[in-house]
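Student: This is the structure alone, sequence omitted:
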């Protein structure tokens, strides 16, 4: 039975890990100078000089690392992994600001214990469980995945978790449930930089066969430690063949439904953010070509490489979309 009480583990920040105010202000001034200069200087030349410091700022704030026990997985890659310093300071997490460096400076406010998780909708038994029961429900695997953003940058990250299908089986969805929707945590007290104009909380969703695919990872850690707050603590999903915004962060509710669920970015701009959002080099959205990507790895500057269909996971997932027009069903 999963409903047992777990001791409260308050997320803490050591004072030595908090960015000094003058360093943060210096970084913000550098960013403003970069944006102002971009109007008059060649963008490519300017980016070559400035991008490394934006991707890898000198300091970062993140939750104190706690080691995770994870067994090796068959899902791995030989590609050079993105250094943790980059993966934890270059993030999309709009609840903490729209600049890539904002989450690493602002997400320290989030307390990840206690963390109740709701299971709702078309399930045999709606219920609420706690994060530690979810964390310990199955042994964790360490999986090295490609992570591709719709803005055409990518990383190689070792994630720790287990297949979402295992948790869905525990939830016992009814046969009529065709989709699972994810709701992220939302609280203006700890997310003061959350931009207006969006229908918060953040919502994402998958078709049930996508959610049940073995690649879809219920994720609790990365780089062998618990997820830093800015990377989606304490629990998120990783869907490696889709653009990154499909991989919902800081999940507090799993909702099962028979109708395609509304998702935050699709509601905000359906031209750019489709429900399926499979990585597709042959389909460009309104602002970005998807034919190439900037790989953030151990190189000083991003490497420009060709984008792979389904982010390179076609052998495992292409059959899910047999007969579908992947431009119409973007």
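Tutor: Looks like it came in fine. Predicted, not measured: the structure shown is a model, and the values here were computed from it. Numbers count the residues shown, from 1 in each chain.
Student: Going by C-alpha atoms from here, please, whenever you check contacts or count neighbours.
Tutor: OK.
Student: ok, residue 131 - contacts?
Tutor: 114-117, 234-235 (CA atoms under 8 Å, 6 or more residues apart in numbering).
Student: quick one, helices of this protein?
Tutor: Per DSSP state H, the chain carries helices over the ranges 21-37, 43-55, 84-87, 102-106, 131-135, 164-171, 208-211, 264-268, 314-317.
Student: quick one: contacts of the second one?
Tutor: With contact meaning CA under 8 Å, 6+ apart, helix 43-55 is reached by 31, 34, 38, 86, 89-90, 100-101, 300-301.
Student: To residue 9, which of the helices of the chain lies closest?
Tutor: Among the helices of the chain, helix 131-135 comes nearest to residue 9, with 9.4 Å by CA to CA.
Student: count of residues packed around residue 320?
Tutor: 13 (other CA atoms under 10 Å).
Student: do you know how far it is from residue 182?
Tutor: 20 Å (CA to CA, to the nearest Å).
Student: next up, a second structure to put side by side with the first:
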């Protein structure tokens, strides 16, 4: 079964409007001075106090969302506590609870992003300038991790393609490369050679321009906690979670396929495309089923098992991107 169309979704299945209502708080969060601006994983994070409270009601930084996105799902949403305390973000540690415990010292403001490569407009841009022309929207996406677990998260952000088009990529731009910030003093996991830091990821440019791809600045109507990739991360719901690079500081348009962190570290386990494909097993476990961490917390290793869907259930929207490709070889 594939993703249901928005017309099939009942209002009761959408995140309550009470979790995102104060536009003034959003403007303060991103330092947006222009009054006309409309704003609104799968990961592991590590040394100071926890970076986010368990209850979103205790967090002050609410986002005003211009609209609910066209793409969503009626699946039961993962609890805030689980989505923000069961993460992969190796820059803060390799255990699932390390990111929430050790990312408190990380400073996501102020923030700039460098735009480079094969584009007419390049340079360094403040986060507020990067996002300002685009209204924030909420999209409820299924997110699948290669470790065979999944979550359903209401992300807040702007379509990646809309942002990229502003910089007028040239005909030479075939790929988009992303780089995570590298701050050893604030990211204790960088002291361990788990990966070749900084973290790097990439997409083919048609993937990056697909309307499902999102640059996220929040979840559950709140600004991103540090452990979830504050202040800016990538969300590509038809791919495994390691493609969702966090704390982005550089976006580059490239001619050749960019090197990516997990593909460099273990090319036999992590392919460049990373499309969810239940027919391609990880060398150490099957990807045919997944453990859904949903509204009840769902940490029973033997419960909440679901059949994994091709492209994570988004085949109707994205399968055409890979027409004619061998998806066993290009995994």
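Tutor: Happy to help now that I have it. In this text the structure is predicted, and so the values were computed from the model without any measurement.
Student: Now the TM-score, please.
Tutor: After superposition, the two chains reach a TM-score (TM-score structural alignment, normalised by the length of structure 1) of 0.81; 277 aligned residues with a CA RMSD of 1.7 Å.
Student: Filter the contacts of residue 131 of structure 1 down to the ones in strands?
Tutor: 116-117 (DSSP state E).
Student: just the contacts of residue 131 of structure 1 now: which is nearest residue 205 of structure 1?
Tutor: Among the contacts of residue 131 of structure 1, residue 235 lies closest to residue 205 of structure 1 (CA to CA), at 15.2 Å.
Student: Over in structure 2, tell me which residue corresponds to the closest one.
Tutor: For residue 235 of structure 1, the aligned residue in structure 2 is residue 232 (criterion: TM-score structural alignment).
Student: Isn't its match up against residue 244?
Tutor: No. Using CA atoms under 8 Å, residue 232 of structure 2 makes no contact with residue 244, being 10.4 Å away.
Student: ok, back up a step: any idea which of the contacts of residue 131 of structure 1 is the one closest to residue 284 of structure 1?
Tutor: residue 235 (30.4 Å).
Student: So the nearest residue to the closest one once chain neighbours are set aside versus residue 62 of structure 1, what's the distance?
Tutor: Among residues not flanking residue 235 of structure 1 along the chain, residue 220 sits closest, at 4.9 Å (CA to CA, 6 or more residues apart in numbering). Distance of residue 220 of structure 1 to residue 62 of structure 1, given as CA to CA: 15 Å.
Student: Next: residue 217 of structure 1.
Tutor: Computed as CA to CA, the residue 217 of structure 1 to residue 62 of structure 1 distance reads 22 Å.
Student: swap in residue 158 of structure 1?
Tutor: 17 Å.
Student: For the contacts of helix 43-55 of structure 1, work out which two are farthest apart.
Tutor: Largest pairwise distance in the contacts of helix 43-55 of structure 1, by CA to CA, is 22.8 Å, between 38 and 86.
Student: Setting aside sequence neighbours, what's the nearest residue to the equivalent of residue 182 of structure 2 over in structure 1?
Tutor: When structure 1 is aligned by TM-score structural alignment, residue 182 of structure 2 is paired with residue 186. With CA to CA, 6+ apart as the criterion, residue 186 of structure 1 has its nearest non-adjacent residue at 5.4 Å, and that residue is residue 201.
Student: counterpart of that neighbour in structure 2?
Tutor: Mapped onto structure 2 by TM-score structural alignment, residue 201 of structure 1 lines up with residue 198.
Student: residues contacting that match?
Tutor: 179-182 are the contacts of residue 198 of structure 2 under CA under 8 Å, 6+ apart.
Student: give me that answer again for 10 Å
Tutor: Applying CA atoms under 10 Å, 6 or more residues apart in numbering to residue 198 of structure 2 gives the contacts 91, 179-183, 190, 261.
Student: Just name the closest of those residues to residue 140 of structure 2, please.
Tutor: residue 180 (24.1 Å).
Student: Wait, the closest one touches residue 202, no?
Tutor: No. Contact between residue 180 of structure 2 and residue 202 fails when scored by CA atoms under 10 Å: they sit 11.5 Å apart.
Student: Check the spacing between the residue nearest the centre of structure 1 and residue 323 of structure 1 real quick.
Tutor: In structure 1, the centroid-proximal residue (CA atoms, centre = their mean) is residue 247; its distance is 4.6 Å. Using CA to CA, residue 247 of structure 1 is found at 25 Å from residue 323 of structure 1.
Student: Likewise for residue 180 of structure 1?
Tutor: 22 Å.
Student: the strands in structure 2, which residues?
Tutor: Going by DSSP E, structure 2 shows strands at 67-68, 112-117, 123-126, 137-145, 149-159, 175-180, 200-204, 214-219, 222-223, 233-235, 248-254, 289-293, 305-307.
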